[in-house]
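In: I'd like to go over a predicted model; first the sequence, then the structure.
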Amino acid sequence: MKDFFGRSLRLVLMFAVAATLSVSCSKDDSSGRLKLNQSALFVEELGATETVGFTASGVSSISIANLPGGWEAEPDLATGTLRVTAPSVIDEEHVESGNLILTGHSVEGANVSATLYVAIASTKDLSAEQSNCFVLTQPNTNYSFDATRRGESSETMPTAEVKIVWQTTTGLLQYLNLRDGKVSFYVGADEDDDSKIETGNVLLGAYDAAGSLLWTWHLWITDFDPAGKAVTLANGTTVMGCNLGAMNNANSTTDEILESYGLYYQWGRKEPFIGPSEYNFSMGSSEAMYDGDSKRVYNSFDETDASKGTAEYAAAHPLSFLLGVEESRYDWLYASHSDALWSSSAKSVNDPCPKGWRVPSSDAFAGLTIADKSGAASDYEEKYGWELTDGSATTLFMGAGRRVYTDGKFQNVYNPLPESRNGALEAQPWEGLYWTSDALTDTKSAAFYFYFNKQDVASSAVVPSAAHYRANGMTVRCVKE
């Protein structure tokens, strides 16, 4: 029956998306108005009853014009409420979901209507997991969280609207709604497997009444629990089993490699940047992104300056990759450099990791070495990652390169020392660069670094802490708090 539920829900979703937000009325306001407080209603159990509010003006009576099979609805014009009851069974005549149409009859004889999508589906309140990143793994679920809080802090903001800034696949979120400070949205199942969620990354934005962006949250929608793939190192650090924002952590096929890179971050920023469109960076382009209207959106690459190079500007412009310049000493912050945007002592408000996880210090990776570099170069060149071990635990780290601080372009190449300094003659593919929370100077921070040398595989190495300019975009591997 669960498979039937999933299939029927997706079919109705396809036909309902365009209709759910519609409110039809005559051009003359005197003929009446009718508006529901929300566009969709999800009930968790068969036979359950929920109530939805509505507002009406110029309406003398109200009725139900369309009702999905087996559903019941009782509108009350006096109280402005609609009482909806789900069917107690699902069969050929009783359906799991559909469109309910509420019709108001104006005093002048005209009709106005509003459409409510109703469905039996799981609901999950994520408020206890409040963070800058939410991990979503449960399909066919209506999620919600507090849209007035910044990260894990208690600081609130006047959120008046919530919109998708970007998403990696169109339609990842359905029925996006803000009510009483809480945002809710529905996430469906994979087309080919009802038991798995439809995967992708979403950046969701909170806006004030004037339309200014106040904050963003990363929704990491994946068909596995990243915490479930975690490993604990000998030093006691529990390392998440994949990169932040990744859909995989595997190295066998080119699709797996691309899925395993995850998202990229400038040091100290919580806003993620999309990864490459090709596993080997050959196209030099980013993965596609779309807004809430399914239109393509793109990152801008802006040189930092006195007006753009601030933490406030960065938070309000999450699509802007702020390029380092000589005047900023290649930090995305132009003048007021800060070591506290990410912290090694406590999780900061800008930390991009989910609840219970954080950006690691470089000490977390101390002692990691390449598990096996005894093979020929050809054994590694198309792998783009190493199994790293501390002798007690082993996990795969992808060689995901970086977005370069001067132009934001993807680069995945190890630039060895000149021959005169005992280095290789030729640049080598690939390198892994992972931000840590450690600030080394006021414009450089520590990256966990490893590289592959195809001319001398045995000389490939791991460096726990390497200084890099903060305007670089690098991957993040979260560790447990």
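Out: Right, received. Where do you want to start? It should be emphasised that the depicted structure is a prediction, and the values quoted were computed from it without experimental measurement. Numbers count the residues shown, from 1 in each chain.
In: drop to CA atoms for contacts and neighbour counts, all remaining ones
Out: OK.
In: what about stretch 442-459, start to end distance?
Out: One end of stretch 442-459 sits 32 Å from the other (Cα to Cα, to the nearest Å).
In: Also stretch 446-462?
Out: 13 Å.
In: Give me the residues contacting that stretch.
Out: Among residues not part of stretch 446-462, those counted as contacts by Cα atoms under 8 Å, 6 or more residues apart in numbering are 362, 365, 368-370, 373-377, 381, 399, 414, 424, 428-440, 463-468.
In: and if we set it to 6 Å?
Out: 373, 377, 428, 430-436, 438, 463-467 (Cα atoms under 6 Å, 6 or more residues apart in numbering).
In: Over to stretch 464-475?
Out: Residues contacting stretch 464-475 (Cα under 6 Å, 6+ apart): 263-267, 324, 330-332, 362, 365-366, 402-405, 434, 444-448.
In: Now, of those residues, which are buried?
Out: In those, burial by neighbour count holds for 263-267, 324, 330-332, 362, 365-366, 402-405, 434, 444-448, counting by 16 or more other Cα atoms under 10 Å.
In: Structure two is appended below for comparative analysis:
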Amino acid sequence: MKNYKKLFLFTTCLLVGFLVMTCKSSDSQEIEKPAKDLGEGANCYIIPEEGKYSFVPLHVSGKPIENVRKVDWIWSTKVNESNEQKLLTNVSYENGRVCLTATGEKGNIVIAAFDENGKIVWVWHIWCTDTPKTMKYENGAVFMDRYLGAVSAEQADGKATWGLVWQWGRITPFFAGYDDTEWDVANAFTEARKWTILNPKYNLEWKFDAHSVSIEEAIAQPTVFFYDKKTCDWHNNIDLKLWGSVKTDYDPSPAGYHIPQTSQWEELKNLVPKKDLSGATYTFGNNEAWWAASGGGREFDSGCNIIGEGDIFVWSSTAEYVTDPFAGMKDFPVAYRLIYQLKSNFLYLKAMGNRSFAHTIRCVAD
């Protein structure tokens, strides 16, 4: 009989404990929702609505990200021009998981994993937007309906369709800005300082640095735009496989997507420019995709933004060594991008570019 009583008491305690952990209060009887698991390893996670989210810090390959001791936000786009970070109310690292609480506001925020010495060992782009749709193009490629980081895919929403920009091969996004206010190194990142918020707890600043670094150093300094005069690269060890036809650990796309090869956007020869130079449309069947003219991104040798008028610049994951006597190149490493200059109607589906340029990205489905 004593054993039955002990078993009854033990079972009762477990039941009470379960109720305490899952209920906010006995008065409201409101059951607290568990954090939504964001799934497999990626460098970008989409947050479509308010609520709690979490993920295990994994590389795209599934390998654990090591030496994580804490996680915190480091920079965010502004919400309604507020100088307070309003996208996430909680960022933490608990029981081997990165935990987030989203407000439901739209925008972009970058969070970082720190080691025991306070060094940044990895970063993630948290993309607070409605879940992007996809569109199948005539060649079979399935593209996302917006640029990476854009909070809208609708033409009428203007600059909300522009997105963020990346140096080729880096996981870290940069904010390009909206206006031509940056003309030399001295005023580079004026727009980023105007439209983003840096976490005051950390000694971070938007800046240009004229030397190349290792991947580890670049990750540790996510707000620094690097450039080497000799190689025109941010990376001190030339690597044309940081992005590729197979998704890599450095691909900034969310799960289920990757950066396209130039061969996947050949259908964009059928882009139709808007008369106001705000962008171009691609139509297949009854579907239409909007490609905003968000400018050239950031200049490779200064970090200054390139807004321009009616310009579309988009990175591919295609890169190779090129020999071109007319351009003075011999086995020179280049990456390729899409360039469409609407004003002159010049379209380049495979334009060479220095890897320290920062351009936008249009993801394609895996």
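Out: Thanks, I have the structure now. Values in this document were obtained by computation on a predicted structure and should not be read as measured data.
In: element containing the residue nearest in space to the middle of structure 1, please.
Out: Nearest residue to the geometric centre of structure 1 (Cα atoms, centre = their mean): residue 219, 2.9 Å. Assigned by DSSP states H and E, residue 219 of structure 1 belongs to strand 213-221.
In: against structure 2, where does that strand fall?
Out: Residues 120-128 of structure 2 are where strand 213-221 of structure 1 lands when matched by TM-score structural alignment.
In: now do stretch 10-19 of structure 1
Out: Alignment note (TM-score structural alignment): stretch 10-19 of structure 1 is unmatched in structure 2.
In: Contacts for that stretch next, please.
Out: residue 98.
In: Which positions in that stretch come out as buried?
Out: For stretch 10-19 of structure 1, a neighbour-count test (16+ other Cα under 10 Å) marks 10, 12, 13, 16 as buried.
In: Repeat that for stretch 464-481 of structure 1.
Out: Neighbour counts over stretch 464-481 of structure 1 (16+ other Cα under 10 Å) mark 464-480 as buried.
In: Check stretch 394-403 of structure 1 too.
Out: Quick answer for stretch 394-403 of structure 1 (16+ other Cα under 10 Å): 394, 395, 396, 397, 398, 399, 400, 401, 402, 403.
In: Over to stretch 308-326 of structure 2?
Out: Residues 309, 310, 311, 312, 313, 314, 315, 316, 317, 318, 319 are the ones in stretch 308-326 of structure 2 that count as buried (16+ other Cα under 10 Å).
In: and these as TSV, adding distance to residue 213 of structure 2 and secondary structure?
Out: As requested, the buried residues of stretch 308-326 of structure 2 are exported to TSV (distance: Cα to Cα, whole Å; DSSP: H, G, I helix; E, B strand; the rest coil):
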residue	distance to residue 213 of structure 2	secondary structure
309	33	coil
310	33	coil
311	30	strand
312	28	strand
313	25	strand
314	24	strand
315	21	strand
316	22	strand
317	21	strand
318	22	strand
319	19	strand
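In: Farthest-apart pair in these, please.
Out: The span of the buried residues of stretch 308-326 of structure 2, defined through Cα to Cα, is set by 309 and 319 at 27.0 Å.
In: that older thread, may I ask which two of the contacts of stretch 446-462 of structure 1 are separated the most?
Out: 377 and 438 (33.0 Å).
In: now the strands for the stretch 1-150 of structure 1?
Out: Applying DSSP state E, counting those that start in this stretch to the stretch 1-150 of structure 1 gives strands spanning 23-24, 33-36, 40-43, 49-57, 59-66, 72-76, 81-85, 97-106, 111-120, 122-125, 133-136, 141-146.
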